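Student: Pasting the sequence and the predicted coordinates here, then a few questions.
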Amino acid sequence: MTQIPNPVFSPQDREREYSPSSCIGGNYAPYIEQYATLSKAALVGSAHHVELAYGDAAAHKLDLFLPAGTHSESLPPLLLFIHGGYWQELSKASSSFSAPDCTAAGIAFAALDYTLAPQACVHDMVLECRKALRWLHQHGNKLGFDPQRMVVSGSSAGAHLAAMCCLRGWEDDADLPLGTPAAAVLVSGIYDLQPLIGTSINDALSLDAASARAVSPQLLDLTGFPPTLIGWGEIETSEFKRQSQAFADLLKAQGAQYLPPIEMPGRNHFDVIFDQARPDTRLGAATHALFASLPVTSTGST
């Protein structure tokens, strides 16, 4: 597979390009606080929320939100969100801000926890996220959502993990059940991890050339990749934009079900994800259209 070489930067320029807060003056704390505030409100305001364990490790937990009961004969689809934080920050506790938008539209929502660095390497985080998808597929009907209409989404590092969950024939893990996930929404992600080597981000990750290549979807076979929506904010570094566009281009070149990528005006790396399920935004409208395109396969009462 022919790959386009990464741009050559000085160490200082590469550090800046892979520091998304460099576009907003360096202080991203207010956005993290907003994640937590909105997620807490989602928990308090939901009568249909449950915390579940998808494995035995302490971090193998997820928060599931279901829409209120309807007269529909079909089970609702699910948006599974994988948070960012450069594989070393955040948790599901600050990742449920899209739950109200989803449940209001008849879509179940789940926020996923996984073990963070340095306690886990990126490779093992990928395995954990894929484990969660297997568990959700196995238990979906009983839990009250359609396991054949699961869409995996992620922001930043979460978009990388979501993309790794879409791989078929990845030599490091058995395939997920056929049609799992049914689609993906990838926002402001990194799909080639090699440029992180030599930056401060890698201090906790300990990636080398081989381990970075093994978990870089940009460098792997994308045959069988599901329908995918890729987006990013207007106020992002050139490298974050390039990585997203390059991955979209590769999906198209490899014959995946390609959706035109979206750049969200006025949004930055940290607030663009708020739009993922808001129907009055470009990203949210595209996400809802993606759900509407999925065929209904499971029935039951919600």
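Tutor: Sure thing, it's come through. These numbers come from a predicted model, not from an experiment. Numbers count the residues shown, from 1 in each chain.
Student: Please count neighbours and contacts with C-alpha atoms only from this point.
Tutor: Will do.
Student: Distance from the chain centre to stretch 248-266, please.
Tutor: Distance, stretch centre to chain centre, for stretch 248-266: 15 Å (C-alpha atoms, centre = their mean, to the nearest Å).
Student: now do the same end-to-end measure for that stretch.
Tutor: The first residue of stretch 248-266 is 21 Å away from its last residue (C-alpha to C-alpha, to the nearest Å).
Student: got a list of contacts for that stretch?
Tutor: Contact partners of stretch 248-266, identified using C-alpha atoms under 8 Å, 6 or more residues apart in numbering, comprise 218, 222-235, 245, 272, 282-283.
Student: Quick check: ChimeraX command selecting the buried ones in the residues you listed.
Tutor: The ChimeraX selection below is limited to those of those classed as buried (16 or more other C-alpha atoms under 10 Å):
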select :218,222,224,225,226,227,228,229,230,231,232,233,234,235,245,272,282,283
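Student: alright, now check it against this:
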Amino acid sequence: MLQWEIMDKDELERQYSPRQWSHRMSGDEVINAHVTSLKAGTETACNITQTLLDVPYGQGEDEKLDVYMPCITSAECPLLIYFHGGYWQFLSKAESGFMAVPLVSRGVAVVAVDYSIAPKGNMDLMVSQVRKSVVSIIQQYSHIRCPSCGHGPLYRLVTVQYHSSDQREIALHNSPIQLLQQLKVSSATSEIVVAVAQNDSPEFRRQSEDYFNALKSLGMKVTFEDVPNTDHFNIMENFVDSDYYLTQLLLKMMGKD
């Protein structure tokens, strides 16, 4: 039996509530500070980049993306695709341009993707939209590298409380760790980084370790980064800093070190 299966409802909820594990401030404060930080970073990105906003990647109302491009671009300019977190319930592409702040100066474009968050969107819809966005971006920029980055270390979604067997089944078939056997990517060419915050919950950290080990067992080129002095929120907020370890790692992966 897995550890999460023997937890009572209150403990399970505590383990999967990232705001309760920050050492910097209270739960409400860390959420408010997180949103403020992301908005400020995105505003800065809008001021220093060329932007293409609300670019459709599908027919749905929420199927749009924002592109942040260096002021001077080249045909080989790499492009990073970013998928925001928010526990499927909040945040959007409007707060997701912050990663462009240190990247555009190194000749990297950033694409922030929107999808239909709950309650408007269900998990099947969200996953289909994410897949659709990637296909659209790769079709348009097939000549350059398009790595992706996302926020939220839930790789086994059935650990979250669901109210019906249908919801549980949806969570199961959309769990990243369940989908690994379907990967068609060459382990020789794909590089994956699983990063977790030092002050994330034990369950979030365990899920990240399990996912890393599952990828490694398949022969994928994967590394595990345990980022010191961070929680679930500033592990992403710090991407506005060009000297941040994960920023430097990202640039290295794109050949921009």
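Tutor: Yep, that arrived. Everything numeric here is computed off the predicted structure, so don't read it as measured data.
Student: What's the TM-score once they're superposed?
Tutor: Scored by TM-score structural alignment, normalised by the length of structure 2, the superposition of the two chains gives a TM-score of 0.88; 244 aligned residues with a C-alpha RMSD of 2.1 Å.
Student: Can you classify the residue mapped onto Gly58 of structure 2 from structure 1 by secondary structure?
Tutor: Using TM-score structural alignment, the equivalent of Gly58 of structure 2 in structure 1 is Gly55. Using DSSP: H, G, I helix; E, B strand; the rest coil, the secondary structure recorded for Gly55 of structure 1 is coil.
Student: Looking at structure 1, name the residue matched to Asp200 of structure 2.
Tutor: Using TM-score structural alignment, Asp200 of structure 2 pairs with Glu236 in structure 1.
Student: Please tell me I have it right and Asn202 of structure 1 contacts Leu193.
Tutor: No. Assessed by C-alpha atoms under 8 Å, Asn202 of structure 1 is found out of contact with Leu193, at 9.7 Å.
Student: Between the two, which contacts overlap?
Tutor: With contacts defined as C-alpha under 8 Å, 6+ apart, no residue is shared by Asn202 of structure 1 and Leu193.
Student: So for the two, which residue has more residues nearby?
Tutor: Leu193 (22 against 17; other C-alpha atoms under 10 Å).
Student: Structure 2: which residue goes with the more buried one?
Tutor: In structure 2, the residue paired with Leu193 of structure 1 is Leu157, using TM-score structural alignment.
Student: What's the separation between the match of Gly58 of structure 2 and Asp113 of structure 1?
Tutor: From Gly55 of structure 1 to Asp113 of structure 1 the distance is 11 Å (C-alpha to C-alpha).
Student: which stretch of helix or strand covers Leu290 of structure 1?
Tutor: helix 282-292 (DSSP states H and E).
Student: average gap between that helix and structure 2?
Tutor: With mean C-alpha distance after the TM-score superposition for structure 1, helix 282-292 of structure 1 departs from structure 2 by a mean of 1.4 Å once superposed.
Student: okay, and that helix goes to which residues in structure 2?
Tutor: Taking TM-score structural alignment, helix 282-292 of structure 1 hits residues 245-255 over in structure 2.
Student: for stretch 32-39 of structure 1, same thing?
Tutor: Under TM-score structural alignment, the match for stretch 32-39 of structure 1 is residues 35-42.
Student: gap between that stretch and the chain center?
Tutor: 16 Å.
Student: where do the strands sit along structure 1?
Tutor: 49-53, 61-65, 78-82, 108-112, 150-155, 183-187, 228-235, 262-268 (DSSP state E).
Student: would TSV of these with distance to Thr37 of structure 1 be doable?
Tutor: Shown next, in TSV, are those (distance: least, C-alpha to C-alpha, whole Å):
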stretch	distance to Thr37 of structure 1
strand 49-53	17
strand 61-65	16
strand 78-82	17
strand 108-112	15
strand 150-155	18
strand 183-187	21
strand 228-235	22
strand 262-268	19
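Student: neighbouring contacts of the helix holding Leu290 of structure 1?
Tutor: Identification of contacts with helix 282-292 of structure 1 by C-alpha under 8 Å, 6+ apart yields 77, 149, 151, 183, 185, 229, 231, 262, 264, 275-279.
Student: So for it, what gets flagged as buried?
Tutor: Quick answer for helix 282-292 of structure 1 (16+ other C-alpha under 10 Å): Arg282, Leu283, Gly284, Ala285, Ala286, Thr287, His288, Leu290, Phe291.
Student: okay, these in TSV with distance to Ala105 of structure 1 next?
Tutor: Shown next, in TSV, are the buried residues of helix 282-292 of structure 1 (distance: C-alpha to C-alpha, whole Å):
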residue	distance to Ala105 of structure 1
Arg282	16
Leu283	15
Gly284	11
Ala285	11
Ala286	14
Thr287	11
His288	8
Leu290	13
Phe291	10
